[in-house]
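# coords below, sequence missing:
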């Protein structure tokens, strides 16, 4: 197991969330340039992430056992992690199809820390305290303003159900990898393999190969596999060894902030004043919760 300090754990989770925020832009580019569907994008994301993490393990000795290949010791945890990844990816895309991006995002990402907080309290004995609970509430309010600030949203019962399923899958992966001492890079690699195999049948039906320029496709896939996948999930699982599950899930809420900024910079989207205020609230809540986490740990790194 890779051990890190609370400060470094918070940094790793923050980097992971920021990297995840670029994944949506990369997926949108794949759709624009090659007409690739979301499940197929997720399959290639997992496949590329697994290959890149395996290469990194061989080259840099990630996890300390790269020279002894074989199945991971916590095979059951890897299988559940991979299945959970596949579930929350697919359910999130189904929620977008039913309710639109805004509602799917606010329900999925907003419900996750609530589910993690409940699971962390019941299963892991984690206590947030008044400051922590207040930070979670402010973060969720900021997320709602950021995501729904333009007023373009529609409610769908089925879409909300898919979004809640996605949140449950993500929460389950977070709690599982917080509860058990696993090697994070091996878990991430195995999870990508299992998740990719789960998504492959749907991706084959949807269309696995793009219709555009292969060079553009593979360049974007390489980025998607390297940064929002291999790097992000590896760091997130390492950070979970030092940071409480609920804190990690709230810090991960910076993902839609990064995605919103990329939408403005790359796709010409407009960020309303309400959405900008929501982003500021969210980031402020994340900072307060991070300070609370460091104070709970008793000392900086």
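Perfect, I can see it now. Note that the structure is predicted; figures quoted are calculated from it, not measured.
# hey, let's count contacts and neighbours off CA atoms from now on
Fine.
# Neighbours of residue 298, how many?
By the criterion of other CA atoms under 10 Å, residue 298 has 10 neighbours.
# What of residue 223?
When neighbours are defined as other CA under 10 Å, residue 223 has 18 of them.
# Find the helix or strand that the nearest residue to residue 251 once chain neighbours are set aside is a member of.
In space, and not counting its chain neighbours, residue 251 is closest to residue 286: 5.4 Å by CA to CA, 6 or more residues apart in numbering. Assigned by DSSP states H and E, residue 286 belongs to helix 273-297.
# How about residue 104?
Assessed by DSSP H and E, residue 104 sits inside helix 101-119.
# so where do the helices sit in the chain?
Per DSSP state H, the chain carries helices over the ranges 6-34, 38-60, 75-99, 101-119, 129-148, 157-179, 184-206, 214-225, 232-239, 245-251, 254-267, 273-297.
# mind putting those in JSON lines, distance to residue 68 included?
Listed next are the helices of the chain as JSON lines, based on distance: least, CA to CA, whole Å:
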{"stretch": "helix 6-34", "distance to residue 68": "26"}
{"stretch": "helix 38-60", "distance to residue 68": "10"}
{"stretch": "helix 75-99", "distance to residue 68": "16"}
{"stretch": "helix 101-119", "distance to residue 68": "34"}
{"stretch": "helix 129-148", "distance to residue 68": "42"}
{"stretch": "helix 157-179", "distance to residue 68": "22"}
{"stretch": "helix 184-206", "distance to residue 68": "12"}
{"stretch": "helix 214-225", "distance to residue 68": "24"}
{"stretch": "helix 232-239", "distance to residue 68": "19"}
{"stretch": "helix 245-251", "distance to residue 68": "30"}
{"stretch": "helix 254-267", "distance to residue 68": "35"}
{"stretch": "helix 273-297", "distance to residue 68": "35"}
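# tell me the most buried of those?
Most buried of the helices of the chain, by mean neighbour count (mean count of other CA atoms under 10 Å): helix 245-251, with a mean of 28.
# one more structure, for comparison:
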């Protein structure tokens, strides 16, 4: 990403028109990601699938869809890459593969609430820190306010955990893994932003996710890859591969060109809100008053981030 010009340093993305054009695809991608929780829960409980198998199949099955989109959009199945381009897509694949793996490992040790709070809320913070310390970007006050509102709203939405694990070592190991998960998600956002200058979004996703799927092979369970799914299970896997992975990846990469890495990371906090709303509508879970308040604060943070003052 390099050093930004003085006009670009004040906002999360670039010029006003490109920023506005980037919000719709980024927010759409985050909303699509929010639908995966229900699907993974159904696959785990009904199909008996393990986390590594689901993560591998999600990445592997998304590759044909991404390459097909690349063929339709750019006219080629694969894109010629420079050594720098291969490094960027390698970083994209590594961060995506191990983000999923560490997220699952964190949940096994400290539960969903702490894992979501640390990994999802920590990612935009890491993106902001890396952007300031490494890329020498300056954060606008509006961006900081939006970041604080979005993270605070997400904490209220998810809720603070009450049943902490009594096993001290296991608990802090889970916290450390969740922090690593947040850092990997931040690297994914930064790698996705860099991929925009390497090749098309679909090419980047297809090649990067193929690399990510291969990197998960050493983590297969001893009994091998779980493939015993019902027809509905395979339909759910294909949905996750095609929509919240392939399509969302393409939307997110295209949107990052306008919103910038920091803006994209904050906007991705819409994911837990969509997941919560779906849980209320489909699973008939109850939403507390502070959860509703958190949702409103989270949405206000995203609105603040998109608001462009008149000159």
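That came through, no problem. Worth saying up front: this structure is predicted, and the values here are computed from it rather than measured.
# what's the angle from the helix holding residue 104 of structure 1 to helix 75-99?
Per axes from the mean of the first three to the mean of the last three CA atoms, to 10 degrees, the angle that helix 101-119 of structure 1 makes with helix 75-99 is 140 degrees.
# Would you mind finding the match for the residue nearest to residue 251 of structure 1 in structure 2?
The equivalent of residue 286 of structure 1 in structure 2 is residue 302 (alignment by TM-score structural alignment).
# What residues does its match make contact with?
146, 150, 266-267 (CA atoms under 8 Å, 6 or more residues apart in numbering).
# Wait, residue 175 of structure 2 touches residue 115, no?
Yes - using CA atoms under 8 Å, residue 175 of structure 2 is in contact with residue 115, at 7.4 Å.
# tell me, what's touching the two both at once?
Taking CA under 8 Å, 6+ apart as the criterion, residue 175 of structure 2 and residue 115 both touch residue 106.
# Run the contacts of residue 302 of structure 2 past structure 1 and keep the common ones.
When you map the contacts of residue 302 of structure 2 onto structure 1 and apply both residues aligned by TM-score structural alignment, their matches' CA atoms under 8 Å, the shared contacts are 146, 150, 266-267.
# Quick check: of these, which lies closest to residue 57 of structure 2?
For these, the minimum distance to residue 57 of structure 2 (CA to CA) is 26.4 Å, reached by residue 267.
# Give the aligned equivalent of the closest one in structure 1.
That one, residue 267 of structure 2, aligns with residue 251 by TM-score structural alignment.
# Quick check: its match touching residue 16?
No - using CA under 8 Å, residue 251 of structure 1 makes no contact with residue 16, being 9.6 Å away.
# Translate residue 207 of structure 2 into the numbering of structure 1.
Checking TM-score structural alignment: residue 207 of structure 2 goes with residue 190.
# any idea how far the nearest residue to its match once chain neighbours are set aside is from residue 193 of structure 1?
For residue 190 of structure 1, the nearest residue in space outside its immediate sequence neighbours is residue 78; the separation is 5.7 Å by CA to CA, 6+ apart. In this view, residue 78 of structure 1 and residue 193 of structure 1 are 9 Å apart by CA to CA, to the nearest Å.
# contacting residues around residue 240 of structure 1?
Residue 240 of structure 1 touches 9, 13, 174, 177-178, 248, counting by CA under 8 Å, 6+ apart.
# That one pairs with which position in structure 2?
Using TM-score structural alignment, the equivalent of residue 240 of structure 1 in structure 2 is residue 256.
# Residue 194 of structure 1: what's it in contact with?
Listed by CA under 8 Å, 6+ apart, the contact partners of residue 194 of structure 1 are 78-79, 82-83.
# meant to ask about residue 248 of structure 2
Neighbour list for residue 248 of structure 2: 28-30, 32-33 [criterion: CA under 8 Å, 6+ apart].
# separation between residue 144 of structure 1 and residue 105 of structure 1?
Applying CA to CA, the value for residue 144 of structure 1 to residue 105 of structure 1 is 9 Å.
# try residue 117 of structure 1
In this view, residue 117 of structure 1 and residue 105 of structure 1 are 19 Å apart by CA to CA.
# Check residue 38 of structure 1 too.
With CA to CA as the criterion, residue 38 of structure 1 and residue 105 of structure 1 are 15 Å apart.
# What of residue 115 of structure 1?
Distance from residue 115 of structure 1 to residue 105 of structure 1, by CA to CA: 15 Å.
# re the thing from before, closest one to residue 201 of structure 2 out of the contacts of residue 248 of structure 2, please.
residue 29 (12.9 Å).
# what residue of structure 1 matches up with that closest one?
By TM-score structural alignment, residue 29 of structure 2 lines up with residue 16.
# contacting residues around its match?
By CA under 8 Å, 6+ apart, residue 16 of structure 1 lies in contact with 228, 231-233, 235-236, 252.
# how does it look with 6 Å?
Neighbour list for residue 16 of structure 1: 232, 236 [criterion: CA atoms under 6 Å, 6 or more residues apart in numbering].
# Tabulate the kept ones among the contacts of residue 302 of structure 2 in a markdown table, adding columns for distance to residue 121 of structure 2.
As requested, those are exported to a markdown table (distance: CA to CA, whole Å):
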| residue | distance to residue 121 of structure 2 |
| --- | --- |
| 146 | 13 |
| 150 | 8 |
| 266 | 9 |
| 267 | 11 |
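# Looking at those residues, which is nearest residue 231 of structure 2?
Ranked by distance to residue 231 of structure 2 (CA to CA), those are led by residue 267 at 34.3 Å.
# Quick check: that closest one vs residue 280 of structure 2, distance?
Using CA to CA, residue 267 of structure 2 is found at 22 Å from residue 280 of structure 2.
# same question, residue 124 of structure 2
26 Å.
# Then residue 239 of structure 2?
Distance, residue 239 of structure 2 to residue 280 of structure 2, using CA to CA: 21 Å.
# again with residue 83 of structure 2
Using CA to CA, we find residue 83 of structure 2 at a distance of 47 Å from residue 280 of structure 2.
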